[in-house]
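*Asks:* pasting the structure only:
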């Protein structure tokens, strides 16, 4: 579905309309507040002025999810949707004839990149719109300042789940005081899902709860991986038009579950994504209903009608009070538009979930009830 300006909620329209074309801007908001949609809208508006604009994401899968909307709304030329890695390699190659030198952490030799920027920069810098900006390293924003990039950053530091990440204060400092614009409402999830998500919110003011009703999230105990596959297959059999996301911690478990689902649902529209893979596991059609099996690292910025997170037991050894684990679950829990099914293996609920009351997280709901 194409989300044009008139389809936006009033608070989203207000923020978008308040963004001047010049200067740096930082737009913040909770999950489901529409940051990704507004990032596309912002990039389209800038491109319509005639200057080239690049919409950047850290995640290749998030890039894939935004590209169709940008193509539907934007001009035929002048707007590129790219990952930060691809864009920086292209930027460096245009100036040196070589791709940017990489570092062991998967990013870049920033000192070498800065030298190229300092030696080759002339005139006005590029127009950049950045989605999920909290997941980019501080050195990327240092580069933006060095090359005079005019940036609009959409971010939520309560969703930082990567090893290289930036706080809103750090982004503001490196962009020399951008104009701040805040989204406060969430438009994606139901009220019961938002209530559970609030349990994992870290820092700052909790987002206001949405009014939309829906089923209470549930927690199910699985005996083995085959039961997980059977549960997902049974659920989706009666809902062929839903977008269902299954999010797992480990790539190996992700691929094993995808193989089981292919056997159980040979005619279904099943997709899986492996970030470091290629071919059929590297490209998805996120506009197509069906089941998508993902790794947690790829879930940021995405949304589904229903989400299964069946392996919460793998987090039992992590500190349930730690900010990292809580921010991870804040991201996972806020992916569904309507239904959320958490799961675990073993005899004990994971420490992070065990104290959540049944009014917010229903236990061991039967498969017959879930499929209805």
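*Replies:* Okay, I see it. Just so it is clear, the model here is predicted, and its values are computed rather than measured.

*Asks:* C-alpha from now on. contacts and neighbour counts both.
*Replies:* OK.

*Asks:* quick one, strands of the stretch 51-200 of the chain?
*Replies:* Along the stretch 51-200 of the chain, counting by DSSP state E, counting those that start in this stretch, strands occupy 53-57, 79-83, 127-130, 150-155, 179-182.

*Asks:* Next up, a structure to set beside the first:
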């Protein structure tokens, strides 16, 4: 297995706006706003270094949206971080403060916020927080009630990084809601504007899906990192240049060409994820370096190889791609995304999802569509072939 160039930047390599965000006071509430590739997650992790102790208990906690991002964050700092997924840690915070289990709404992954807020309001003397400093990544994907409850439980010091344009969950917060619930002074909000991840053509395609909001503007296009290959939409199946099996072989050979690169295949649902995973693991093909690591992640499973520091192919669903980064990204079976063409809010949410998925790629992005199927997603795809080439 080949090691991949994947690590936190050195402090001296930060931009002026990033360094300003890094050096904000430890006390108080701060909001860092920026689009994909601006270094928000990097700054959140660098923030943990200012709090972290080699021995003894930690006075901070680093909260992320999902378990896969949690694993990736821990790997970047060699495990030296007190981190957790936000739902799991909130349940622990609530139980500590009120000495009772946190109310849930039907499933362990959906919290009953009305019951939570009522219990906090009626509590006589909640215990003070064990970790008074809270650092939050992808803060737009936690609900407003989450921030309200933390403030009511006595948490006073927050460092939140967020982008309103990347909301892809049913329960989310606007930047205004985060600032209001945490009483964040406008002077303690910093906006990051430069994209340091994507090469120019990938960034341009991502921008085509950006539903710009005045509260969270889209990032500037990078000018110093030209892409070697332009983004492309590939139709596969009957009547096309490639069928499914040929496409699987080409994917495996692409990974074999440079074993140190990590390829992300982002699928619309579990059925599609399992189909691609099975084919990549079983399709007979002659390779120079042997079959690459074929990884996957599902929210209802634990364990497995999820390392981002080595090359291979990682097959995940769209919902799990938040905050991650790959060298090349394939958006598989885009014809299978649910849609409501007459519902503007629905289609805007779909654009945000594609904005997030495309911007996971450092160097190249390829969209895959099955031929002969209805594909309403065409309605949100750019028609300019200078932005998205089309192969059939």
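*Replies:* All right, it came through fine. It should be emphasised that the depicted structure is a prediction, and the values quoted were computed from it without experimental measurement.

*Asks:* circling back to that earlier point, reformat the strands of the stretch 51-200 of the first structure into JSON lines and put mean neighbour count and distance to residue 4 of the first structure next to each item.
*Replies:* What follows is the strands of the stretch 51-200 of the first structure, written out as JSON lines (neighbours: other C-alpha atoms under 10 Å; distance: least, C-alpha to C-alpha, whole Å):
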{"stretch": "strand 53-57", "mean neighbour count": "26", "distance to residue 4 of the first structure": "17"}
{"stretch": "strand 79-83", "mean neighbour count": "22", "distance to residue 4 of the first structure": "16"}
{"stretch": "strand 127-130", "mean neighbour count": "24", "distance to residue 4 of the first structure": "18"}
{"stretch": "strand 150-155", "mean neighbour count": "25", "distance to residue 4 of the first structure": "18"}
{"stretch": "strand 179-182", "mean neighbour count": "16", "distance to residue 4 of the first structure": "20"}
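
*Asks:* With residue 68 of the first structure as the reference, name the closest of the ones you listed.
*Replies:* Of all these, strand 79-83 sits nearest to residue 68 of the first structure, with 9.7 Å by C-alpha to C-alpha.

*Asks:* Can you say which of the strands of the stretch 51-200 of the first structure is nearest to residue 204 of the first structure?
*Replies:* Closest of the strands of the stretch 51-200 of the first structure to residue 204 of the first structure is strand 179-182, at 12.7 Å (criterion: C-alpha to C-alpha).

*Asks:* List of residues touching that closest one?
*Replies:* Contact partners of strand 179-182 of the first structure, identified using C-alpha atoms under 8 Å, 6 or more residues apart in numbering, comprise 15, 23, 24, 25, 26, 27, 28, 29.

*Asks:* Narrow those to those in helices?
*Replies:* Those of the contacts of strand 179-182 of the first structure mapping onto helices are residue 15, per DSSP state H.

*Asks:* Now the buried members of the contacts of strand 179-182 of the first structure.
*Replies:* A residue is treated as buried here by neighbour count (16 or more other C-alpha atoms under 10 Å); on that basis the buried members of the contacts of strand 179-182 of the first structure are 24, 25, 26, 27, 28, 29.

*Asks:* Okay, and which of those map to strands?
*Replies:* Cross-referencing these against strands under DSSP state E gives 25, 26, 27, 28.

*Asks:* Same list, these, but as JSON lines with distance to residue 36 of the first structure please.
*Replies:* Compiled in JSON lines, those are given as follows (distance: C-alpha to C-alpha, whole Å):
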{"residue": "25", "distance to residue 36 of the first structure": "15"}
{"residue": "26", "distance to residue 36 of the first structure": "13"}
{"residue": "27", "distance to residue 36 of the first structure": "11"}
{"residue": "28", "distance to residue 36 of the first structure": "11"}
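
*Asks:* Of the residues you listed, which is the nearest to residue 137 of the first structure?
*Replies:* residue 26 (15.7 Å).

*Asks:* Many thanks, we can stop here.
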